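**Q** got a predicted structure here, sequence first:
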Amino acid sequence: MKLQKKTNIVQSVDRAILILEVLEKSPEPLGVTEIGNRMDLHKSTTFGLLHTLENRGLVIQDKENGKYKLGLRLLEFGEKVRERINLRAQAKPFLKQLVDEYQETVHLVVKTDNEYVYIDKVEGPQAIRMYSQIGKRALMHCTGVGKSILAYLPDSELKGILNNIKLTSFTPNTITTLEQLKEQLQRIRLQGYSLDDEEIESGLRCVAAPILNYNGEAVAAISVSGPTTRMTYERIKELVEPVKETSLKISSTLGFKIK
């Protein structure tokens, strides 16, 4: 069967990926010439690609013999992919249970860089629903799930984010100063949950809680969300414990030990 020629391929990126595939298939580290010969590339081109991959931790060069092997950064990528795939599957029954019991939309998000991304959503049966989309990114300072994740990050990672965070205002309730944000994060750590009280969108409230890994660090969060006409403060109080309990159940599937 004749393969169709693909368009819009960036040659240098394609070659870099092929280098990783060559190293993945080789039981032993390979030198620049060996890799170049297997790919029919000039030595200087191969070296430039390897140097770039090494700079990003995707390959490692043995300083004694000059040969290359796959880098540990790839293992980190694989762990993130595995964690997210497993997390979605493991969390699904718990998310459905929350929706069945409380009839509101439930979200599952994971941290990515200085934002979070929706990886699952279970719609409630109510007539008025939220617009949200799996794969969509959002900011962390103005949402319940975002603040839950921030509150349980390692101090060094949190400091890096706070040093670069842009506290964009979306509503009169949005946090716009670092002092306010830090105070809220401290409160969230003490109580184990967070709120979005019309902070990213007027007329919308949610209660959220972090999902923790075996180190007690936040890798994700869940939320129950809805319009303020249904998500009254009394309703929020009713949802706090179920959301916290659900997040802990999901956390336990990642190795988190409840003390």
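**A** On my side now, so go ahead.
**Q** make it CA atoms for all contacts and neighbour counts henceforth
**A** Noted.
**Q** in what helix or strand does the nearest residue to Val22 once chain neighbours are set aside lie?
**A** Of all residues not flanking Val22 in the chain, Ile35 sits nearest, at 7.2 Å (CA to CA, 6 or more residues apart in numbering). Using DSSP states H and E, Ile35 sits within helix 32-39.
**Q** how about Arg230?
**A** According to DSSP H and E, Arg230 maps onto no helix or strand at all.
**Q** ok, back up a step: the residue nearest to Val22 contacts Thr46, doesn't it?
**A** Yes: if you go by CA atoms under 8 Å, Ile35 and Thr46 touch, sitting 7.3 Å apart.
**Q** against that first model, consider the following:
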Amino acid sequence: MTNTGGVQSVERTFELLELMAEAGGEVALSQLAASSGLPLPTIHRIMRTLVGGGYVRQQPSRRYALGPRLIRLGETASRTLGAWARPYLAELTEVTGETSNMAVLDGDQVVYVAQAPSRHSMRMFTEVGRRVDAHCTAVGKAILAQLPDDTVAQVLARAQMKPQTERSITTVDAMRTELTSIREQGYAVDDGEQEIGVRCLAVAVPGSPSNAAISISGPETRMSMIAVDEVVPLLIKAAKVLAREMDSPHG
């Protein structure tokens, strides 16, 4: 047992799974040893157990990759998170009149897990479960701004920063500048970078273990009339409430 009352072997197992996810889902034992500081025999024993359960698989190269059984766990967790967050998004939509979304970072992309659609006939519509590149969305950029620089560099390198529109940011230097601005102002903007004609404001859910963000999106014509200094505080307030709920052991 550890000092915090947790079971040490369980804590180590989840630490290794998190390290694998941060590395893009596939690693060598030596990488895990260097990152975790755990002895190789301990890592090997844990990996062998995870392989046996289908949570990790061993590649022909002898490297270890996240296994298929984690997909079901992740999908179920995403649905649960989305259902729980929807009332908070509905409040944002009620006040702003525009579509509210929640998304989480999954690998090198963000996946939308919840949405409260606008009542307008012309509205921004993103299907729950849709995956998009982080670098050209407000939710993605808000999440990236919360991550260490080396992690951001790895995500961008793997994603290759392909443009979705002519407004998409496509260089690492430009993205670094963008993320610095997001950290300073406290919110991210997607101004037609994912889809021309659509504007989005987003903030990260602070301290979220799932690297989450919430956003308000709509047509540029209507979003340009929304006062950023009025909407962003609403987003920040909702994000803080969500963060407290996510951190609660009873939430």
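**A** Thanks, I have the structure now. Treat the numbers as computed from the prediction; the structure is a model and nothing was measured.
**Q** before we move on, back to that, quick one: the helix holding Ile35 of structure 1 to chain centroid distance?
**A** Taking CA atoms, centre = their mean, to the nearest Å, one finds helix 32-39 of structure 1 lying 36 Å from the centre of the chain it belongs to.
**Q** before we move on, what about stretch 239-255 of structure 1?
**A** Centroid separation between stretch 239-255 of structure 1 and its chain, computed with CA atoms, centre = their mean, is 18 Å.
**Q** ok, which stretches of the stretch 1-150 of structure 2 are strands?
**A** 26-27, 56-58, 64-66, 99-106, 109-116, 131-133 (DSSP state E, counting those that start in this stretch).
**Q** quick one: contacts of the first one?
**A** Strand 26-27 of structure 2 has contacts (CA atoms under 8 Å, 6 or more residues apart in numbering) with 20, 63-66.
**Q** go through the strands of the stretch 1-150 of structure 2 and name the closest to Thr170 of structure 2.
**A** strand 131-133 (11.5 Å; CA to CA).
**Q** His107 of structure 1: neighbour count?
**A** A total of 21 residues lie near His107 of structure 1 under the criterion other CA atoms under 10 Å.
**Q** so who does it touch?
**A** 95, 118-122, 222-225.
**Q** follow-up on the earlier one: so where is the helix holding Ile35 of structure 1 in structure 2?
**A** Under TM-score structural alignment, helix 32-39 of structure 1 corresponds to no residues of structure 2.
**Q** quick one: map Arg12 of structure 2 onto structure 1.
**A** Checking with TM-score structural alignment, Arg12 of structure 2 has no match.
**Q** ranges for the helices of structure 1?
**A** For structure 1, the helices defined by DSSP state H cover 11-25, 32-39, 43-55, 72-102, 144-151, 155-164, 178-191, 233-253.
**Q** related to what we said a few turns ago, mind putting the contacts of strand 26-27 of structure 2 into TSV with neighbour count and distance to Ala83 of structure 2?
**A** Converted to TSV, these look like this (neighbours: other CA atoms under 10 Å; distance: CA to CA, whole Å):
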residue	neighbour count	distance to Ala83 of structure 2
Met20	21	28
Arg63	14	36
Tyr64	20	33
Ala65	20	30
Leu66	21	26
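**Q** nearest to Lys240 of structure 2 among the residues you listed?
**A** Closest approach to Lys240 of structure 2 among the contacts of strand 26-27 of structure 2 (CA to CA): Met20, at 28.4 Å.
**Q** matching residues in structure 1 for stretch 112-122 of structure 2?
**A** Aligning stretch 112-122 of structure 2 against structure 1 (TM-score structural alignment) gives residues 118-128.
**Q** contact partners of the matching stretch?
**A** With CA under 8 Å, 6+ apart as the criterion, stretch 118-128 of structure 1 contacts 88, 95-96, 99-100, 103-110, 129, 133-137, 227.
**Q** recalculate using a threshold of 6 Å.
**A** With CA atoms under 6 Å, 6 or more residues apart in numbering as the test, stretch 118-128 of structure 1 has contacts from 99, 103-109, 134-136.
**Q** as a quick check, tell me the outermost residue of structure 2.
**A** Here structure 2 reaches farthest from its C-alpha mean at Pro41, the gap being 32.4 Å by CA atoms, centre = their mean.
**Q** looking at the alignment, what does Pro233 of structure 2 pair up with in structure 1?
**A** Per TM-score structural alignment, Pro233 of structure 2 is aligned with Glu241.
**Q** what is the burial count for its match?
**A** When neighbours are counted by other CA under 10 Å, Glu241 of structure 1 registers 15.
**Q** Asp108 of structure 2 now?
**A** Residues contacting Asp108 of structure 2 under the criterion other CA under 10 Å number 23.
**Q** next: Val122 of structure 1.
**A** Residues within reach of Val122 of structure 1, counting by other CA under 10 Å, total 18.
**Q** quick one, what contacts Leu167 of structure 1?
**A** Neighbours of Leu167 of structure 1 in contact, by CA under 6 Å, 6+ apart: Thr176.
**Q** just tell me what Gln97 of structure 1 corresponds to in structure 2.
**A** Gln97 of structure 1 maps onto Glu91 in structure 2, by TM-score structural alignment.
**Q** what is the neighbour count of its match?
**A** Neighbourhood size, Glu91 of structure 2 [other CA under 10 Å]: 15.
**Q** same check, this time on the one 3 residues further on
**A** One way to gauge burial is a neighbour count; for Glu94 of structure 2, by other CA under 10 Å, it gives 15.
**Q** what's stretch 175-191 of structure 1 aligned against in structure 2?
**A** The aligned range for stretch 175-191 of structure 1 in structure 2 is 169-185, by TM-score structural alignment.
**Q** show residues contacting the matching stretch.
**A** Contacts with stretch 169-185 of structure 2, where a contact means CA under 6 Å, 6+ apart, come from 145, 161, 188.
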